[in-house]
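Trainee: Here is my input, please return the structure:
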Amino acid sequence: MKLFLKTVLVLGMLVLAAGCASEQTLIEPPSESTLGDKNYGQSPALNKNVEPQDTAATIQISDTLTFPDALSKAVLENPRLQSYGWQVRAREAERLQASLLPNPRLEAEMENFGGSGQFEGLDNREITIRLGQKILLGADRLKRKRLAGYNQQLAGWDYETQRLDVLTGVTQAYISALEAQQQWHQQQELVEVAQKLFDSISSQVEVGKVSPIAKTRAEVELSRARIDLENALNRFKAARSNLSSFWGSKQPVFKELAGTLAQTDSLPAYPSLVQYIQRNPDVARWATEMQQRESKLSLERAQGIPDPTISGGYKHFEDVGAEAAVVGISIPLPLFDRNQGDIKAAKYQINRGRSQRQAAVTEVTRALQEAYNRLQASYHEVKQLQNQVLPGAQSAFEGIQAGYKQGKFDYLEVLDAQRTLFTSRTRYIQALAEYNRAIAEVERLIGTPLSDIPSN
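Mentor: Next up is the predicted model:
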């Protein structure tokens, strides 16, 4: 009996030691950021995934939507971004799992009973109770935990990439909606101008100063302006719906947008932008990606080392009323499987990663060149429209209007000046919107606001 008590005590201490070695901690947001100066652990959208029922952090949208509210609403409620937040949490849980020791194995065995002859009945039975524990060689547990840590960091990079994509998408959608709103307002102004011109010509027709054909032409022009006004309103509605889809809304609750399209500013030179490519998360993540693949290779090599299992227990001999201790060790023989296939695959993944990193840099550089070309083209177009075309068209329209009242110009000349002016205004709004969208695209590719980069 003393031997039995000693054995139970030893087994209990073994289990206690295994439990202490695998002490668990609560899952909390990462204490350190893997994203340089961007701490994704402090993101409201990511932290909201911890308690999804908490609706305290919400953005209420009024009839007039502001740009900051649009950004905050999307970051908090974008469904795709939230899915990446859950991915970060899943990787945290996997890292916790990787830090745990394998469970001990309890075995119980009874033999030499229920047979024939002297083994008939239970008088000669032997009872064995054994507790076994696998011993991890090659630092498997440490390397699994390190690999899981890199996977967690990569999930953080994925989240940061998606967050920037959402912010860029919302910015461009807001610019497009603002463009549609300004075009709609301008078309309203055009309808008012066409209506006044039609009323003026109608009055002159009644007194016989102009031909009725001029009234017909003015009426046609007014009808066209009203059709364009309806089309402009429909485009504005579509732009509002596209913007609200970024936070999962099926129907926009806001009626209009606050703000105006930003005016052009001096542009930084292209070579000064290229040096910021490393801030792009699609590029910056590859430092962690290569560390993760190196860690994977290290783990595969460690798993090629067989892990022994030691066991100890108690055996009771019923026929002689005696007890004895039982110890054992089990070691897999690496005759055929030394994990050589997975080791080679991990090496190939490292080589593949080097090529993928270079491809990512090349792709971002190409996209940056294209975006900068669009930015530069829209910048020059806005400048020309702003400094030359619009002032000239406005001056010509006002001059011809005044001359028309004095009888110096006919209706067709007034109509031509009117079309030139409003077409130039439309072109200006389009160019200004394209300029702002190009800024958002360039800032996404370099991970830095253009305002932080010295201009020419």
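
Trainee: contacts, neighbours, all on C-alpha from now
Mentor: Fine.

Trainee: Now the element after the longest helix belonging to the chain, going C-ward?
Mentor: Ordering each helix of the chain by length in residues (DSSP state H) puts helix 140-206 first. Following helix 140-206 in sequence order, the next helix or strand is helix 212-244 (DSSP states H and E).

Trainee: Tell me what angle that next one forms with helix 140-206.
Mentor: Counting by axes from the mean of the first three to the mean of the last three CA atoms, to 10 degrees, helix 212-244 lies at 160 degrees to helix 140-206.

Trainee: sorry, back to before: distance from the longest helix of the chain to the middle of the chain?
Mentor: Centre-to-centre, helix 140-206 and its host chain are 16 Å apart (CA atoms, centre = their mean, to the nearest Å).

Trainee: Run the chain-centre distance for stretch 290-300.
Mentor: So, by CA atoms, centre = their mean, the centroid of stretch 290-300 is 25 Å from its chain's centroid.

Trainee: Can you name the residues in contact with it?
Mentor: 140, 143-144, 146-147, 150-151, 339, 342-343, 346-347, 349-350, 353-354 (CA atoms under 8 Å, 6 or more residues apart in numbering).

Trainee: One more, so I can put them side by side:
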Amino acid sequence: MQTVFWPLGLATMLALPAAAQGANAPTPTSPPTLLSAPPNTAPAAPPATAGSVLGLADALALALRASPELAAAAHELGAADGALRQAGAARNPELSLLVEDQQAATRSTTLQWSQPLELGGKRAARVAVAALGRDGADAALAARRANVAGAVMADFAQVQLAQERSRLALATLELARQASAAAAKRVAAGKISPVEESKARVAEAGVRLELSQAKAELLRARGKLAANWGATTAPFASVETAMAEPAPLPTLAQLTARLERAPQMARARSELARSQAELRLEKARRTPDVTLLLGAKRNAELGRNQAIFGLSVPLPLFDSNQGNVQAAASRSEQARSELDATAVRLHGQLQAAHGSWSGATEQAQLYRDEILPGASSAYAAAVKGFEFGKFSFLEVLDAQRTLFDAQSGYLRALTDIRLAYADLHGLLGGAPDTPTAEQP
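Mentor: Purely as a prediction, here's the structure:
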């Protein structure tokens, strides 16, 4: 889509001309920089020095490499690997030595080896549970990676917004200062009331307050972005703000078709499969294991050796593992309900993010095509009218405030598009504007 920029600073070039009072013409206010369209998020080499300009790909690479949340999930995956390895291990044999009588002539010595034998498919069921647990840990890691990526993109957009608001407030402050100076000269010349100079000073103070707030918000947003990779201070001076239109909004049907492949859905399905495997394991444990006994006995009094063979079988008279089977069955149904709840929750979040994107897109277009041009024209007309005595200075200040609010609203709408994009990216585990067939 071709980018269309309205010169939001058009009016500022006309504001308070030098011809009126011999003052220098104010510096034009440039239009708000459009936040970039959803970019290629492939990890890039992150900047290593403070004072650099941080790109979104750099921020994603830093977070995916150094996020404490991802480090915890990776350790959980390592634990699942260990559990899978342990689940496949066979039970250890037992060696026992029994000596009867202290007298060597009548002593009886027994050496016995016993090996527990698992029956009912317990070992295979245990391995299946551990394997599905490992799959669940992998799915949890993927879900956390998607969440971290979405959080980085959202925080990056907030830093972009704070930067642009600071720049806009600084430019507006310069205009307000020049307006105050011009008003003072007109008061000195007896052309306007001192009350209007006071109003100009108040307007200038208000803009200074907004600049201070914008700087504080920028500092907070920078720290929040850096926290995604565990940094306590922001190791960058600014972030990139590319000038491009947001990507076209995918349809709700296109996004819904990808919801089944979302990382959180995969995690919930993996948990359901693991709980079902645990139920099968508990049912298998109702089959008693047997213990094979082999050994030899030396009878010193008789002077001969005797072979020992035996088989030990527990009798499930009081404990047939029925309680654990019941608990596993309930957990399986719980996992099924949680899968259904996850699907409903994600669908609601998807609809909300899609609605936010759609609404913000309409607002941005309205600001760009109607509100900003109208505010710029009104400001230019107010300045010209003030020069010729048609409008009061208060009306010029009001037009300037309207233009500033329009510029701020446009930036907010563009940021809302980026925030909705980030929400969908974290929800779907990938760029929402990528066709389903191209998803890995």
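
Trainee: Mind giving me the PyMOL select for the contacts of stretch 290-300 of structure 1, buried ones only?
Mentor: Per 16 or more other CA atoms under 10 Å, the buried members of these correspond to this PyMOL selection:
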select buried, resi 140+143+144+146+147+150+151+342+343+346+347+349+350+353
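
Trainee: Find the pair from the contacts of stretch 290-300 of structure 1 with maximum spatial separation.
Mentor: Pairwise distances across the contacts of stretch 290-300 of structure 1 peak at 25.8 Å for D140 and R354 (criterion: CA to CA).

Trainee: residue contacts, the residue sitting nearest the centre point of structure 1?
Mentor: Centroid-nearest residue in structure 1: Q162, 0.9 Å away (criterion: CA atoms, centre = their mean). Residues counted as contacts of Q162 of structure 1 (CA under 8 Å, 6+ apart) are 81, 84.

Trainee: how much space is there between the alignment partner in structure 2 of it and S356 of structure 2?
Mentor: In structure 2, the residue paired with Q162 of structure 1 is R144, using TM-score structural alignment. Relative to S356 of structure 2, R144 of structure 2 is positioned 23 Å away (CA to CA, to the nearest Å).

Trainee: same deal with R126 of structure 2?
Mentor: Distance from R126 of structure 2 to S356 of structure 2, by CA to CA: 46 Å.

Trainee: what lines up against L175 of structure 2 once you look at structure 1?
Mentor: Checking TM-score structural alignment: L175 of structure 2 goes with V193.

Trainee: go on, A188 of structure 2?
Mentor: In structure 1, A188 of structure 2 lands on E206 (TM-score structural alignment).

Trainee: Can you get me a residue count around that match?
Mentor: Counted with other CA atoms under 10 Å, residues neighbouring E206 of structure 1 total 11.

Trainee: Repeat that for G295 of structure 2.
Mentor: Using other CA under 10 Å, G295 of structure 2 has 17 other residues around it.

Trainee: Check S395 of structure 1 too.
Mentor: Neighbours around S395 of structure 1, by other CA under 10 Å: 13.

Trainee: element containing whatever residue of structure 2 lines up with it, please.
Mentor: In structure 2, the residue paired with S395 of structure 1 is S377, using TM-score structural alignment. Applying DSSP H and E as the criterion places S377 of structure 2 in helix 372-387.

Trainee: Mind reading off the mean deviation between that helix and structure 1?
Mentor: Mean deviation of helix 372-387 of structure 2 from its aligned counterpart in structure 1 after superposition (mean CA distance after the TM-score superposition for structure 1): 1.9 Å.

Trainee: what comes up buried for that helix?
Mentor: 372-387.

Trainee: and if you look at stretch 418-435 of structure 1?
Mentor: 418, 420-422, 424-435.

Trainee: One more: stretch 233-250 of structure 2?
Mentor: Buried, per 16+ other CA under 10 Å, within stretch 233-250 of structure 2: 234-236, 238-241, 244-247.
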